[in-house]
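**Q** Kindly return the folded structure for what I paste below:
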Amino acid sequence: MNVPNILTSIRIILVPFLVVVFYLPFHWSYLVSAGIFFFAAGTDWFDGYLARKLNQTTPFGEFFDPVADKIMVATALCLLIDEFRALWMTVPAMIIIGREIVISALREWMAELGKRTSVAVSMIGKAKTMAQMASITFLLLSPPPIENWIGYLGVVLLYISSVLTLWSMYVYLKAAWPDLTPFKKEEK
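**A** Next up, the predicted model:
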């Protein structure tokens, strides 16, 4: 274990704490759950930075880092869907979670073909992640009904991240399309 892997592990360990704190019947539960999520989002950036800077990339980190991100984001989005119980929250959350499932499956399949680099993380994906993390943090801070600029900013960023989510999925699928649709020559 190295520091980047410990940070990734902490992110996974924080998931149940996020859920428990979010549902606590205290007015401060929104603030603390947003803090937990914000801290986890920070470890996502920091563990990757340290792994590259210190040359401490490991198979564990390469596998669990994206898994930890997806678990944390999907959990937070499910909490927000439950809290807001509104179509305007559910649709973008479904887009984000659905895209993560599709792209994870695509990356796994492309890796089996030995072509994982053709679906490597892009700048669009990084922008999507930043908008998504900020959006979720702001929305966790803003219980319904939203009555402040932080909540409204969270909603705007949620929709921006949904658009970036679809765009990045299109980019990944376009890159993989030749491998998804090969034409086999008929043997004579």
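
**Q** going forward, measure contacts between C-alpha atoms and count neighbours the same way
**A** OK.

**Q** What segments of this structure are helices?
**A** Listed in chain order, the helices of the chain (DSSP state H) span residues 3-23, 29-53, 59-84, 87-112, 123-140, 149-180.

**Q** OK, contacts around residue 153?
**A** 135, 138 (Cα atoms under 8 Å, 6 or more residues apart in numbering).

**Q** Packed most tightly, which of the helices of the chain would that be?
**A** Mean neighbours per residue, mean count of other Cα atoms under 10 Å, is largest over the helices of the chain for helix 123-140, with a mean of 21.

**Q** Now do that helix: everything it contacts.
**A** By Cα under 8 Å, 6+ apart, helix 123-140 touches 30-31, 33-35, 37-38, 41, 73, 76-77, 80, 150-151, 153-158, 160-162, 164-165, 167-168.

**Q** want to put them side by side, so please do this one too:
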Amino acid sequence: MRINLPTWLTLFRVALLPVMIVVFYLPFHGHNITAAVVFLLAAVTDWLDGFLARRLALTSAFGAFLDPVADKLMVAVTLFLLVESHPAGWSGVLMAVTAAIIVGREISVSALREWMAEIGMRATVKVAFIGKLKTVMQMVALVVLIVQHEKEAEALRLYHIGEALLVIAGVLTIWSGLYYLHAAWPTLRGDKPRLRPDEPQP
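**A** I've put the predicted structure just below:
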């Protein structure tokens, strides 16, 4: 199997995850800002690999599989880091609940898309604008929350800004999840016939 440039970028994004984890916990001055830079670099590769794949027609089955996996790993791992390091109290509860909603939505929508693809209806739940907006809001919120662990950043009150942005991302997550569920509901309810494996795919 020949790996093209967009797929190499996706693999690079996956490889950045353990780097971000190590940097996040290392006890040196500016470690959280460094972790945020690593996260931003991963986020940029997320946009770049898709852009190159479309612009240069460098799509592949492996790349199409790996790209959403890398995206969800990046978000889930970062949320786990933030929840684990978050202070206790109602703020910590809010963070944990929001993280659970985001991760739960990602798992649910991935399962929905897999099932719809199996019956030849994948296009019904293709990525919509609300899903893209949710992703952007998540990325901004996570960067702010990573940075806020620095004492200098805390003086700028980024802590509460990051929490608010993540809650907004959580609301968009629910909204986008319901959007995809609504799009797939006629098929889930049985209004549209399933395609057999030997039938042409739409």
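
**Q** Residue 53 of structure 1 and residue 90 of structure 1, how far apart?
**A** 38 Å (Cα to Cα, to the nearest Å).

**Q** again, but for residue 145 of structure 1
**A** For residue 145 of structure 1, the distance to residue 90 of structure 1 - Cα to Cα - is 15 Å.

**Q** residue in structure 1 matching residue 73 of structure 2?
**A** Aligning on TM-score structural alignment places residue 73 of structure 2 opposite residue 71 in structure 1.

**Q** Mean deviation, stretch 62-78 of structure 1 versus structure 2?
**A** Aligned to structure 2 and superposed, stretch 62-78 of structure 1 gives a mean residue distance of 0.4 Å (mean Cα distance after the TM-score superposition for structure 1).

**Q** ugh, wrong one, I meant stretch 126-135 of structure 1
**A** Stretch 126-135 of structure 1 versus its aligned partner: 0.4 Å mean (mean Cα distance after the TM-score superposition for structure 1).

**Q** Structure 2: matching residues for that stretch?
**A** Using TM-score structural alignment, stretch 126-135 of structure 1 pairs with 132-141 in structure 2.

**Q** so what's residue 24 of structure 2 up against?
**A** Contacts of residue 24 of structure 2 (Cα under 8 Å, 6+ apart): 31, 32, 34, 35.

**Q** hmm, 10 Å instead?
**A** Listed by Cα atoms under 10 Å, 6 or more residues apart in numbering, the contact partners of residue 24 of structure 2 are 18, 30-36, 38, 78, 81-82, 146-147, 149.

**Q** cool, residue 47 of structure 2 as well?
**A** 9, 10.

**Q** Equivalent analysis for residue 90 of structure 2, please.
**A** Residue 90 of structure 2 neighbours (Cα under 10 Å, 6+ apart): residue 96.
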